[in-house]
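**Q** Predicted model, plus sequence, below.
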Amino acid sequence: MPLIDRDDSALVIIDVQSNFYPPTRLDVDRQRFQEMVRRIAWITSVADRLAVPVVVTEEDPAVSGHTVAEIREALPAKAVTLAKNAFAVWDNPGIAAAIEATGRTTMVLVGIETDICVAHSAIQLHDAGKRVVVIDDAAYSPGRAHDRGLRRVTGQGIETLSTKELFYDWVRTIECADTFHDTHRDLTPPPGVRL
C-alpha cells in the first residue's frame, strides 16, 4: 500500500462524546480513554494546519452529548459535525454526503467504539471503494473489544496506523516535518507519540 496522501485524506472523528460512557464504565480504562482523546485533538489540529477536511459524527447527541471539548476546540472552522443514527458513518445519508463533498478518497478514522462504530464505518467505507485507515491508538473500546475491532478491520484488508505513522505519512520529508514543528510550536505531541 502506498503512503497516506494528505491531499487525498479526510479525517472522520466518530462519536467521541461527553456522555457516551458513564464514568463507572471508564474506571479501568480512564487513562487510555483520555490519551485517545488527546491524540484525536492533536491529529485534528494537524489536519487543520495541513488543510485536511474533518467530518465529525455524534451518535444520538440528545443522550450521549456532544463531541468532547478538547476535540471540539481543535476543530477547523470548516469542520462538519453531524448526528449519526446508524452505526456505520456511510449508512447515514447526510454523513455520506459530507464525506463525498470533501472530494477525498482516503478516509482516516478515529474515535469510538473500535469494535462497533469504527469497525462498521471502516468496512462500509472500504466496500464503497474508499481507502480506509484506522488510527489504532486514536480509537477506543473498553478492554479486549478494542483489539477485536482492530482484528476485524485488518481481516477485511483495512489498514491500521499509529498517530505517529499518520503524521509522518502526511508530512513525508524531514524538511516538511521540521518546518511543521517550527511553524506550529504550540502543538505538543500527545501521550505516547514521539516525533
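**A** Received the coordinates, thanks.
**Q** rest of the way, CA atoms for contacts and neighbours
**A** Noted.
**Q** ok, the most centrally placed residue in the chain - contacts?
**A** Centroid-nearest residue in the chain, with Cα atoms, centre = their mean: Val110, separated by 2.1 Å. Val110 sits next to Leu11, Val12, Ile13, Ile14, Ile40, Val118, Val134, Ile135, Asp136, Ala138, Ala139 when contact means Cα atoms under 8 Å, 6 or more residues apart in numbering.
**Q** cool, and Gly103?
**A** Taking Cα under 8 Å, 6+ apart, one finds Asp8 in contact with Gly103.
**Q** Please report how far the closest residue to Ser121 other than its chain neighbours lies from Leu109.
**A** Spatial nearest neighbour of Ser121, excluding adjacent residues (Cα to Cα, 6 or more residues apart in numbering): Ala88 at 4.0 Å. According to Cα to Cα, to the nearest Å, Ala88 and Leu109 sit 11 Å apart.
**Q** do Tyr21 as well
**A** In terms of Cα to Cα, Tyr21 sits 20 Å off from Leu109.
**Q** For Asp7, grab the count of nearby residues.
**A** Residues lying near Asp7 (other Cα atoms under 10 Å) number 15.
**Q** wait, isn't it in contact with Ala47?
**A** No: at 10.5 Å, Asp7 and Ala47 do not qualify as touching, with contact defined as Cα atoms under 8 Å.
**Q** what's the helix or strand for the residue nearest to the centre of the chain?
**A** Assigned by DSSP states H and E, Val110 belongs to strand 106-112.
**Q** quick one: that strand to chain centroid distance?
**A** With Cα atoms, centre = their mean, to the nearest Å as the basis, strand 106-112 stands 4 Å off its chain's centre.
**Q** what about the nearest residue to Asn92 once chain neighbours are set aside, which SS state?
**A** Leaving aside its chain neighbours, Asn92 sits nearest to Ala86 (6.0 Å; criterion: Cα to Cα, 6+ apart). What DSSP: H, G, I helix; E, B strand; the rest coil gives for Ala86 is coil.
**Q** here comes the other one, which I'd like you to weigh against the first:
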Amino acid sequence: MTYHFKPADAALLLVDYQVGTLQLANATPAYEALRNAVVLAKAAKVLGMPIVLTASQEDHVQGPTHDWFSRVLPEEFEQRVLRSGVINAWQDRACRGAVEKTGRKQLIIGAITTDICLVLPAISAHEAEYEVQAVMDASSSPYRINEEISRHRLDRGGVEMTVTNTIVAELTQD
C-alpha cells in the first residue's frame, strides 16, 4: 500500500516530545529525532497543514514538552493536548478529537519513542481508517531490538513507514 500525501489532505501529529522521554531515545540519537520532528513541524506550518501536538503527564518523569516546539509552533504548543497518562495517544479522547477536528484523513505521525508513542497510535489511527505514515527518523527506541520489533509491528499493522526528507519532498512536490 502506497499513499500519496498532499498538504490539503494531511495533518501532522507529534506525540510526546518531552525532555524526560527524550532520554529514552537511543536507537536514533535523541537530538536527531527531535531535530527531524522540528523539520516536520516547520514544513507542515509552511504548507498550511494542521498540527496536533500532544504530551503525557508533563508534571511527572516525562517532563515538559521540549521548548523548541514553543518557538516553532507557539499556537500549537499553547493548545497542545495534555494527556493524563493514557499510553496510546489515540485512545485519549482529546487527542483523537483534535485529529478528527482537522478533517484530514491522511495522518503523518512523529513520536519520540517508536516502541510506545509511535506504534500504538499509528496502528490505532490506521484501524480507524486513516492513511498513516510513521516518520521513523523522528522517533527512536531505547534499544535496537525495540526499534526492529516496532517496525515489524507497524508494517504488519498496515502503517506506511517513511523518513523526514521523503515525506517533506512528497508533500512539497515542486
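**A** It's in. Keep in mind that what you see is a predicted model, and the values were worked out from it rather than measured.
**Q** quick one: the residue nearest to the centre of structure 1 from Pro22 of structure 1, how far?
**A** From Val110 of structure 1 to Pro22 of structure 1 the distance is 20 Å (Cα to Cα).
**Q** go on, Asp29 of structure 1?
**A** Counting by Cα to Cα - Asp29 of structure 1 and Pro22 of structure 1 are separated by 12 Å.
**Q** out of those two, which sits in the more crowded spot?
**A** Asp29 (13 against 10).
**Q** tell me the contacts of the more buried one?
**A** Per Cα under 8 Å, 6+ apart, neighbours of Asp29 of structure 1: Pro142, Gly143.
**Q** before we move on, what about Gly94 of structure 1?
**A** Shown in contact with Gly94 of structure 1 (Cα under 8 Å, 6+ apart): Leu82.
**Q** how about the strands of structure 2, start to end?
**A** Under the criterion DSSP state E, strands of structure 2 are mapped to 10-15, 51-56, 81-83, 106-111, 131-135, 160-162.
**Q** measure stretch 152-170 of structure 1 end to end?
**A** 25 Å.
**Q** Buried residues of that stretch, list them for me.
**A** Using 16 or more other Cα atoms under 10 Å as the test for burial, stretch 152-170 of structure 1 gives 152-154, 158-164, 166-170.
**Q** Equivalent analysis for stretch 81-89 of structure 1, please.
**A** Thr81, Leu82, Ala83, Lys84, Phe87, Ala88, Val89.
**Q** before we move on, the earlier item: my guess is the residue nearest to Ser121 of structure 1 meets Thr114, correct?
**A** No: Ala88 of structure 1 is not in contact with Thr114 according to Cα under 8 Å; the separation is 11.5 Å.
**Q** Quick one: map Arg104 of structure 1 onto structure 2.
**A** Counting by TM-score structural alignment, Arg104 of structure 1 corresponds to Arg104 in structure 2.
**Q** Run through the residues that contact Val159 of structure 2.
**A** So Val159 of structure 2 contacts Ala122, Ile123, His126, Glu131, Val132, Gln133, Ala134 (Cα under 8 Å, 6+ apart).
**Q** distance of the corresponding residue of structure 1 for Gln57 of structure 2 from Val16 of structure 1?
**A** Under the alignment (TM-score structural alignment), Gln57 of structure 2 pairs with Asp60 of structure 1. Distance, Asp60 of structure 1 to Val16 of structure 1, by Cα to Cα: 12 Å.
**Q** Then Val37 of structure 1?
**A** On the measure of Cα to Cα, Val37 of structure 1 and Val16 of structure 1 end up 8 Å apart.
**Q** Looking at the two, which is more packed in?
**A** Val16 (30 against 24).
**Q** contacting residues around that one?
**A** Going by Cα under 8 Å, 6+ apart, the list of residues near Val16 of structure 1 reads Val37, Glu58, His66, Thr67, Val68, Gly111, Ile112.
**Q** List the members of the residues you listed that persist in structure 2.
**A** Retained in structure 2 (both residues aligned by TM-score structural alignment, their matches' Cα atoms under 8 Å) from the contacts of Val16 of structure 1: Val37, Glu58, Thr67, Val68, Gly111, Ile112.
**Q** any chance of those residues in CSV, with distance to Thr179 of structure 1 too?
**A** Supplementary listing: the kept ones among the contacts of Val16 of structure 1 in CSV, determined by distance: Cα to Cα, whole Å:
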residue, distance to Thr179 of structure 1
Val37, 26
Glu58, 34
Thr67, 30
Val68, 30
Gly111, 28
Ile112, 32
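**Q** Look up how far Val16 of structure 1 lies from Ala69 of structure 1.
**A** Ala69 of structure 1 is 10 Å from Val16 of structure 1, by Cα to Cα.
**Q** Apologies, that question was intended for Val118 of structure 1.
**A** 11 Å.
**Q** what does Ile43 of structure 1 give?
**A** 14 Å.
**Q** How about Gln34 of structure 1?
**A** Distance, Gln34 of structure 1 to Val16 of structure 1, by Cα to Cα: 11 Å.
**Q** Show the residue spans covered by the helices in structure 2.
**A** 30-46, 68-72, 74-78, 93-101, 119-127, 144-156, 164-172 (DSSP state H).
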